[in-house]
Every structure is written in C-alpha cells, then in structure tokens.
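> mind looking at a prediction? Sequence and model below.
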Amino acid sequence: MTQSFDTPLPPPGERRRLREKASLTQAQLAAQLGVSRETVRAWETGRSTPSGRKRESYGKLLASLAVGPSADVTAPQDPQPAPELTVSLVRTGKPRPPVPTAGLTPPPPASAPLTPAQAFDALYAFCAPALVRQTYLLTGRRELARESVEQAFQVAWQRWPEVAVDPDPASWVRATAYEYALSPWHRFRPRYRHPEPPPADAADRALLDVLLTLPPSYRRTLLLYDGVGLGLPETAAETEASTPAAANRLLHARSAIAARLPDLAEPEVLHRRLAETASTERLRAAKPPTVRNGSERRARFWTRAAIAVTVAIIGATALTLHSAPTRYEPPVPAGETVPGLPPRAAPGTLSTAELTLRAKLRAESANGPEKLLPEPR
C-alpha cells in the first residue's frame, strides 16, 4: 500500500493558531513530531515547509488539532521535562485560557465569567515563574528579578481594565518587568551596589558573565528571540525597534557569545543552555494575593499622598490670601543725608576722630553765648 506525502497543509498563520488553541508550546509540538523547536517555528512563520513523512505527520497532527478538544493531543509526558523559558500565551487575537498550575485553584467553568481577581491570579501563576527566570538572565540579580516581576504585576493590577483587554497580556507584563529591571537608577540603590554571588556551576557562570557584558538592548533582544522564542517581528515590536535593527542586535549578540563560548554558536544549543542556566537557580515568586494586596496598598499610599499635597497647597493658598494686604501701601522712601553732619557710624567702638569730635563738642558746650533773660522794670 503506497503512502502519499503530498498532504495539504494550512497557511502558516493557521498552523500557529491551531497549536496555540490546543495549549501546546513549540517545544511540545516538536517533541511529538521528532523535530527541533526551531524547525516548528520555521514552519509556522513560513520560512520553510515540511516534506516527506514529516509533512504527513505534521498535516495529520494539525488536522487532529482542528477537530477540537476531543482530539487526542496531549503534551509529551516526560518525568523530567527540559526547563523552558517560554510562556505559551496567544500573542495575537484573544488570549487563550491559562493552564492550571500547582497551587492554583482551577478557574470556574467557561459559562461563568472570571472575576478580575481570578483572571489576574491565573495570569500571574502562569507567567510569573518563567518571567522571574527570564529577568534573572537579563540582570544577573535574583532579588532584582523578583522585585521587577512583582512591580510589573502590581502595575498590571492597577491598570487591569487596560491589561485585561490587551491581545497579549503576558507580553504587556513582560515588557514592563524588563523595563523596570534594566532601569539605570538601580545602580544608585545601596542594596544593588555590590554584585550577588554567581551561579555555582562554571558553565552557567561563564554564560551569565557573557550575557552581562552585552548592551542591555542586545541582551533583551537575544533573550526574547533565543530564550523566550518570539519571532523577529514580535521581538522588534516589544523592544520598540525596527525589524532590521532587531536582527542586527541579535546577530551581534550571538557573535559576542560565540566568540567567548564557541560551544553555544548554534541557536538550539544556546536556547537549551539559557533554559538550564535559569532553571538551576531557585527563584520563587510571591503569591498572587500578596502582589494584589501590595498593589492596592501602593495605590492607597499614593492616593493619600496626593490628597495631603493638595490639602497643603490649598492651605498655603488660603493663608496667603488671608495675610496679603488689601490696599496699596507706598514704600517708605530712603532717608536723605543732612549736610554738615557726619554719617552715622555703625554700632561698635568709636574711632579716634570720633572721640576727638566728641571731646571738642563737650568742651565748647559750656562757653556758648549767655542766655537772654527779661529784666524787671
């Protein structure tokens, strides 16, 4: 019986949509097909097309994904899965429901809408662990990585109506965390003036040292493309650069790493080493209620501070209006100098000339003309 390898495939965008609809990452899909993650990404972006048996397997898998939730498509069950930096949220269109994780109460059925707190907790539990590891690779500091992620999610909770309708809330939070982590003002904070202990493994230490020597924009582009697994247009959009500029940064970053670590010249090897380096550190994120409560406390603090400043300004204005003069008062003119009199000396000891003048005046006061008195008649 002959097999036909001319299996029709959907367009590249539809392939990616079907994979994300089934809540599968590129790495999981690649494991089922027996190919690399870079190959799946090339198929979904249209840079290449499978052929032969891989085309037939890929076509059957996409057809099963298109059937719906009843299709028998599950992620590979590996007792020790390889660490991943990717956050498989839909980057275009409506965000897919997050996968329940350990310690997270499963969301209510699809018929019951999620409350804002439940939706935020689900997004945090799904994205925060991987985002802390990504930020650690970006900064090389464990405490700063946790602080950046918490700060980003606190801002997201304060602006939740905007984040909730964003096509890709994970990218929104990730961009906020990266911006906070790469802020140059952290170098002036006392707790971040001294470097943290490096990783225990020599290979991880060497990779982290090379990453930290790259410019922040190059480091961020490399992490998004080779670490998180974004496409080049998505990477350029998130870094606020043009696609050619993002590609140039990526090439220079890869060249710098390959020059010092030749074993990481291949993108697939670099992606695996980034994931392993981030996963060796025990980086724990705070619980979602803690982040939400911290965001609310921060909002209350700044609200009260704004009210206090406003009251102070109103009080100062009222005091000024009360104490200000209600009519015009002309200024006192400057005194005029009387001819013949010496200028008034400043307080202090009299000079020799002043002492002489005083003695002369006292001596001549008794020898003046006689007073005229009326005589009786």
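Here it is on my side, so go on. Numbers count the residues shown, from 1 in each chain.
> drop to CA atoms for contacts and neighbour counts, all remaining ones
Will do.
> so who does the residue lying closest to Pro12 once chain neighbours are set aside touch?
Of all residues not flanking Pro12 in the chain, Glu44 sits nearest, at 4.6 Å (C-alpha to C-alpha, 6 or more residues apart in numbering). Shown in contact with Glu44 (C-alpha atoms under 8 Å, 6 or more residues apart in numbering): Pro12, Gly13, Arg15, Arg16.
> quick one, what contacts the second one?
Residues touching Gly13, when contacts are defined by C-alpha under 8 Å, 6+ apart, comprise Glu44, Thr45.
> and the host helix or strand of it, what's buried?
Using DSSP states H and E, the element containing Gly13 is helix 12-21. Under the neighbour-count criterion of 16 or more other C-alpha atoms under 10 Å, helix 12-21 has Pro12, Arg15, Arg16, Arg17, Leu18, Arg19, Glu20, Lys21 buried.
> any chance of the residues you listed in CSV, with distance to Val165 too?
Listed next are the buried residues of helix 12-21 as CSV, based on distance: C-alpha to C-alpha, whole Å:
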residue, distance to Val165
Pro12, 25
Arg15, 24
Arg16, 21
Arg17, 19
Leu18, 22
Arg19, 22
Glu20, 18
Lys21, 18
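> could you single out the nearest of those residues to Glu179?
Among those, Glu20 lies closest to Glu179 (C-alpha to C-alpha), at 27.0 Å.
> is the closest one in contact with Ser88, as I believe?
Yes - at 7.4 Å, Glu20 counts as touching Ser88 under the criterion of C-alpha atoms under 8 Å.
> any residues in contact with both of these two?
With C-alpha under 8 Å, 6+ apart, Glu20 and Ser88 have no common neighbours.
> distance of the residue nearest to Pro12 from Gly140?
32 Å (C-alpha to C-alpha, to the nearest Å).
> do the same with Pro342
Distance from Pro342 to Gly140, by C-alpha to C-alpha: 78 Å.
> excluding sequence neighbours, find me the nearest residue to Tyr218.
Arg249 (5.2 Å).
> if we can go back for a sec, which two in the buried residues of helix 12-21 are spaced the farthest apart?
Longest span within these, C-alpha to C-alpha: Pro12 and Lys21, 14.3 Å.
> what segments of the stretch 51-200 of the chain are helices?
52-67, 116-139, 142-158, 160-164, 169-181 (DSSP state H, counting those that start in this stretch).
> structure B:
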Amino acid sequence: MTRSPGTPLPPPKARRRLREAASLTQAQLADRMGVTRATVRTWESGRTTPRGRRREAYAELLKTLAEEESAAAEPAPVPVVVAVRTGPGSPAEDTESLVLPAKALPTEERQGDEPEPAPEPVALTPAQAFDALYEFGTPALVRQTFLLTGRRELARESVERAFQTAWENWPEVARDRDPVGWVRAVAYEYALSPWQRFRPRNRHPEPPPADPGDRTLLNTLLRLPPRHRRTLLLYDGVGLDLPETAAETEASTPAAANRLLNARRAMADRLPELADPEVLHRRLAEVASNERLRAAKPPTVRVGSERRARFWTRAAIAFTAALIGTTALTLRTAPTHYEPPVSPGETVRGVPPKVAPGALSDEELELRQKLRDQMQDGPERLTPRLE
C-alpha cells in the first residue's frame, strides 16, 4: 500500500546542507517555518516529513536557498556512488557487504579498449524496485544492526520493520538520493528504542559469538552508550563522513565528532590493538561476517507491510466508530436539566424533624375555623381596629 506523492522535497541530507550553506541554525529555520526546533531536526534526519501547506512552504524555502547557493558559487559536482560487488565464494564477499558504498569510487579504465555502451534504463514497477533495494541492502543492514544491538533476531526484525515502513512511504523513499540510508536510519531507531528492553524476548541474553576475540570485541562495543556506539558504527563501519553521521544521528557536527572521539578512546582503552581506525573497521566487518543472519524474502516484507497498514486502518475506523457510538449514547441518556439532590433530614438544635403532620388539637381546629370565617381580603384586613 503506497501513498500519493506530495510536493517533492530534497533528500534529508540536502536539506541540512542547504540550511548550513545559508548560515541558518535549526532554531532560525524553525522560526521562519513556525515550528519547533525538534521538528526541523526530524525533517533533516528523514524521520518525518511535513505535509500539506507546511510541506509546500518548506519546499519553496529550500528552493530559494538552493537558488541563492547556486548564484553565489558554482555547484559542486555530485559524487557518483558505485556499488562494489564481489563474486560468490570470494573471501572478501562478507567484508564488502558490511560497508555499503557511501563515497564515490574511481572506475578503472583500460587502455586501448573502447568504452562499453551504457545499458538502457529499464522501467521497474514499485514492487520490483522495492525488491531490488531490499535484496541489495538487507544483508549489510542486518549485520550492522547486529553490531549495534548484539541480538540476531532483533537485528532481523528491525531491518524488516524498517523496510515495511519504507514500503508504506515508497514514493518518498524512491525519490531519495540515498534510499538505503533512509532505511538504515529507521532500522537503527527501532533497534535502539528503549521500549525493546521491556519485551520478554529481549530480557534474556543471546548466545555470544563462538570466537573469543569476536566475543570480546562485541562486548566492548555494547558497553558504549547507544549514541556513541551508533556514531562509531556509522563513521568507522559504514564509512559515512562526519556531516552525514551528524545528520543521521540528529546531532551537530561538533557533537558527532566528540562522540566519535570518546567511542574510539573507550575502544582503545579496552582493546589497544583497535586504536587504528582501519584495524577497527576490518575487525567490525569480520565479527559481523562470522554470524549467520537470516532475513525474510521481499514479497513477505511487502505483504506484512500491507497487512499492518490494513490492521491499523481498521483499528482506527473501529475506534472512531466506538467513540461516535459512545458519544451518541451519552447524549441520548444524559439529563437535559439539573436536578438538585434532596437533602436528608437533620437534627436542628436538638429538635428532631417532624416526619408527618399528626391530628389537629381542639385549639388548632378552632383557630383554623376562625381563619376561614374571617374575610380574606379588603381594607378590613389591612386596617387594625379596636375590639
């Protein structure tokens, strides 16, 4: 189930870059948009996107910032991401699948050979494009999430849930310059959610890696705070640069650099041989590659996403119907005017209340008869007279 696309927006990383190029802080941009700073931070990280008129205003503002940037200087060339694939059975196959290609890689040119013609683009259906993205990004994302959490089932579930969310927002993900990064951010957020600790399945530890060195490295990595662990994994594991790491972790660039330095220092204190970032990168790839991690097939993930969307839609309809029925029943049975309660009888100065009038005495009967015989109106009742 997909949603209709709205006004196109630049990728989350481009939004942050345009804001920083215009020397605007998140607070200043929030004031111009009439939102909070936290909302702007979620827009730039890709967790949420504006809708309606606010989306149109945000797109117009980003377009203006892009025009100002292009007018001030020549635009920098966009690096082309080349996916490195290794052949089956090669020793570097598992190592390369851990680190997704995040930077431009030079292509080799052979002297004397004519360049091969570029293949013609093939139009893919949304389901085919999603399946291709899932098959390409799932193995590496599951390995990364395993390093982030130390749990195999949680890593698989987080990646599948992230791809289900991507299928629900497929028009936006398909236009993103880094769709794997979009899914990675959602998977990391789900895996590091504090609510995961309350699930019965996550209360018991999973079997550690068989190799003692891998077990020591994983335990040392899991001792880091979640934010430091995520920053270290993105920078030294995935290979993102510092601004991209800061954008994905919803932090400023100095804060991300500080977290990275603290994480490296903590890892080097416990494991001095990992002080070199290249050695740390290689060891992280080896630990993730030694684990047997599975994932569901792409059609299963798409069907699960559609079922979940239908379930929540039906739940919202049922809740709305129940709320309307409860409101109608309340309006039908509620009283239309206020009726004050009758106060119970109380003893006043020691005199008990009289429950019911009894028989009249002779004096009371005589007085009643006298009142009935006298004139009820006229000046005689107003002017006293002597007897």
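Structure received. Just so it is clear, the model here is predicted, and its values are computed rather than measured.
> in which helix or strand would I find the nearest residue to Pro76 of structure 1 once chain neighbours are set aside?
Leaving out its chain neighbours, the residue that sits closest to Pro76 of structure 1 by C-alpha to C-alpha, 6+ apart is Gln28, at 6.5 Å. Under the criterion of DSSP H and E, Gln28 of structure 1 resides in helix 26-33.
> now the angle between helix 12-21 and that helix, please.
90 degrees (axes from the mean of the first three to the mean of the last three C-alpha atoms, to 10 degrees).
> continuing past helix 26-33 of structure 1, what's the next helix or strand?
Counting by DSSP H and E, what follows helix 26-33 of structure 1 is helix 37-45.
> and the angle for that next one with helix 52-67?
60 degrees.
> residue range for helix 37-45 of structure 1 in structure 2?
Per TM-score structural alignment, helix 37-45 of structure 1 has no counterpart in structure 2.
> in that helix, what's buried?
For helix 37-45 of structure 1, using 16+ other C-alpha under 10 Å, the buried residues are Arg37, Glu38, Thr39, Val40, Arg41, Trp43, Glu44, Thr45.
> and what of stretch 272-285 of structure 2?
Leu274, Ala275, Leu280, His281, Arg283, Leu284, Ala285.
> stretch 149-163 of structure 1: how far from the chain's middle?
11 Å (C-alpha atoms, centre = their mean, to the nearest Å).
> thinking again about what came up before, now for the contacts of Glu44 of structure 1: which two are most distant?
Pro12 and Arg16 (6.5 Å).
> Leu133 of structure 2: neighbour count?
The local packing of Leu133 of structure 2 (other C-alpha atoms under 10 Å) involves 17 other residues.
> and it, what is it in contact with?
By C-alpha under 8 Å, 6+ apart, the neighbours of Leu133 of structure 2 are Val180.
> cool, Val81 of structure 2 as well?
So Val81 of structure 2 contacts Pro101, Ala102, Lys103, Ala104, Leu105 (C-alpha under 8 Å, 6+ apart).
> counterpart of Arg184 of structure 2 over in structure 1?
Using TM-score structural alignment, the partner of Arg184 of structure 2 in structure 1 is Arg174.
> excluding sequence neighbours, find me the nearest residue to that match.
Nearest non-adjacent residue to Arg174 of structure 1 (C-alpha to C-alpha, 6+ apart): Leu131, at 6.9 Å.
> quick one on the thing from earlier: among the buried residues of helix 37-45 of structure 1, which one sits closest to Pro113 of structure 1?
Glu44 (31.7 Å).
> onto which residues of structure 1 does the helix or strand Ala71 of structure 2 falls within map?
Element membership for Ala71 of structure 2, per DSSP H and E: helix 52-72. Aligned by TM-score structural alignment, helix 52-72 of structure 2 falls on no residue of structure 1.
> mind checking how far that helix is from the chain centre?
The answer for helix 52-72 of structure 2 is 25 Å, by C-alpha atoms, centre = their mean.
> after the lengthiest helix in structure 2, which helix or strand is next?
Taking DSSP state H as the criterion, structure 2 has its longest helix at helix 298-333. Proceeding N to C from helix 298-333 of structure 2, the next assigned helix or strand is helix 362-373, under DSSP H and E.
> got the buried residues for that following helix?
Buried, per 16+ other C-alpha under 10 Å, within helix 362-373 of structure 2: nothing.
> give the aligned range of it in structure 1.
Under TM-score structural alignment, there's no match for helix 362-373 of structure 2.
> what's the counterpart of Pro205 of structure 2 in structure 1?
Per TM-score structural alignment, Pro205 of structure 2 is aligned with Pro195.
> residue contacts, its match?
Pro195 of structure 1 neighbours (C-alpha under 8 Å, 6+ apart): Arg141.
> tell me the counterpart of Leu357 of structure 1 in structure 2.
For Leu357 of structure 1, no residue is aligned by TM-score structural alignment.
> sorry, back to before: thought Pro129 was touching the match of Arg184 of structure 2, still the case?
No - using C-alpha under 8 Å, Arg174 of structure 1 is not in contact with Pro129; the gap is 11.8 Å.
> give me the more crowded residue out of these two.
Arg174 (23 against 18).
> contacting residues for that one?
So Arg174 of structure 1 contacts Leu131, Val149, Ala152 (C-alpha under 8 Å, 6+ apart).
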